[in-house]
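> A structural model of the following input is requested.
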Amino acid sequence: MAAWILAFAIALIHGVLAVFLIVGAPLAARRPRWMKWYLVALIPTGVVNLTGQPCPLTVWEKHFWRLAGETPYRGGFISQYFIEPFYAPGLRPGDETILLVAVVVWCLFWLGYSAVLRLRLRSG
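Down below sits the predicted model:
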């Protein structure tokens, strides 16, 4: 039972982190005190994705599903919980790259917007 709870808790935290990476970008751009929290989430996520390593949260979640006697899902977390419920075939490797690039562009846009906004406030 403890392994099942741990797997579920990791999946829940992972989901909140994924949503925060998207929703947190404009939030951090408009509210500077949120920026440090956004960067704490963004930087490790970026390192994992840019180095092509498996996400540690996904690895831990699958490990605890196995300990709980469940068969873990195939593929990645985003495909399992955010894509497949709406698009059953899931993500292909090329789709993952497109999605990653879109998220990077989104984050860079808001980080750039935040920098420009702060520069204008300081000079104006």
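
> please make it C-alpha for all contacts and neighbour counts, starting now.
OK.

> report all helices and strands that the longest helix along the chain contacts.
Secondary structure of the chain per DSSP state H: the longest helix is helix 93-123. Counting contacts by 3 or more C-alpha pairs under 8 Å, 6 or more residues apart in numbering; DSSP states H and E, helix 93-123 packs against helix 2-30.

> one more, please, to line up against the first structure:
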Amino acid sequence: MFWRFLGDVMFVLHAAFLLFFVIGAFLAWKWPKLIWAHLAIVVWNLAIVIVDYDCPFTGAEKYFRRRGGEIPYESGYINHYLDGHIWPEGATPIAEKVGFTLVVIGYIGFFIIQRRRRAKLRGESVGPRT
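Just a heads-up that it's a prediction; the model follows:
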């Protein structure tokens, strides 16, 4: 029972990690210091996608489920839990592109907001002149 619970905890942590990957830059618009944690997660996810290795969260979840007497799923977390459930089956490459696009949009917005904040602190005009 304890091992299954740990498997569920890893499932939730993994979901939170992926959600933060997608929306973290947008959260940094409000809380700018989050950008550093988010940047680390972006680098982590880029490495997983580019190098194509298994995420340690997935490995830990499978380990705990195996110790709890369950037969772990064969594929990765995204293919098992999200592909065919959150988006159409087989659309994971498109979902990855959408996720990374949202990250880029979040970063563009973050840098625009930061630039405006700094200009405002210096007393510069940040909007159109009327």
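
> by how many degrees do the longest helix of the first structure and helix 2-30 diverge?
40 degrees (axes from the mean of the first three to the mean of the last three C-alpha atoms, to 10 degrees).

> quick check: Gly24 of the second structure touching Trp36?
No. Contact status for Gly24 of the second structure versus Trp36: not in contact, 9.9 Å apart, counting by C-alpha atoms under 8 Å.

> ok, the two, which is more surrounded?
It is Gly24, of Gly24 of the second structure and Trp36, that has more neighbours when counted by other C-alpha atoms under 10 Å, with 25 against 13.

> nearest residue to the more buried one other than its sequence neighbours?
In space, and not counting its chain neighbours, Gly24 of the second structure is closest to His38: 5.7 Å by C-alpha to C-alpha, 6 or more residues apart in numbering.

> again with Thr45 of the first structure
Per C-alpha to C-alpha, 6+ apart, closest to Thr45 of the first structure is Cys55, 8.0 Å.

> repeat for Leu13 of the second structure
Phe57 (8.0 Å).

> average offset between the helix or strand containing the one you found and the first structure?
Taking DSSP states H and E as the criterion, Phe57 of the second structure maps to helix 56-67. Superposed on the first structure, helix 56-67 of the second structure shows a mean distance to its aligned partners of 1.3 Å (mean C-alpha distance after the TM-score superposition for the first structure).

> residues of that helix that come out buried?
For helix 56-67 of the second structure, the neighbour count (16 or more other C-alpha atoms under 10 Å) marks 57-58, 61-67 as buried.

> in the first structure, which residue range corresponds to it?
Mapped onto the first structure with TM-score structural alignment as the criterion, helix 56-67 of the second structure occupies residues 56-67.

> can you give me how far the matching stretch is from the chain middle?
Chain-centre distance of stretch 56-67 of the first structure: 16 Å, with C-alpha atoms, centre = their mean, to the nearest Å.
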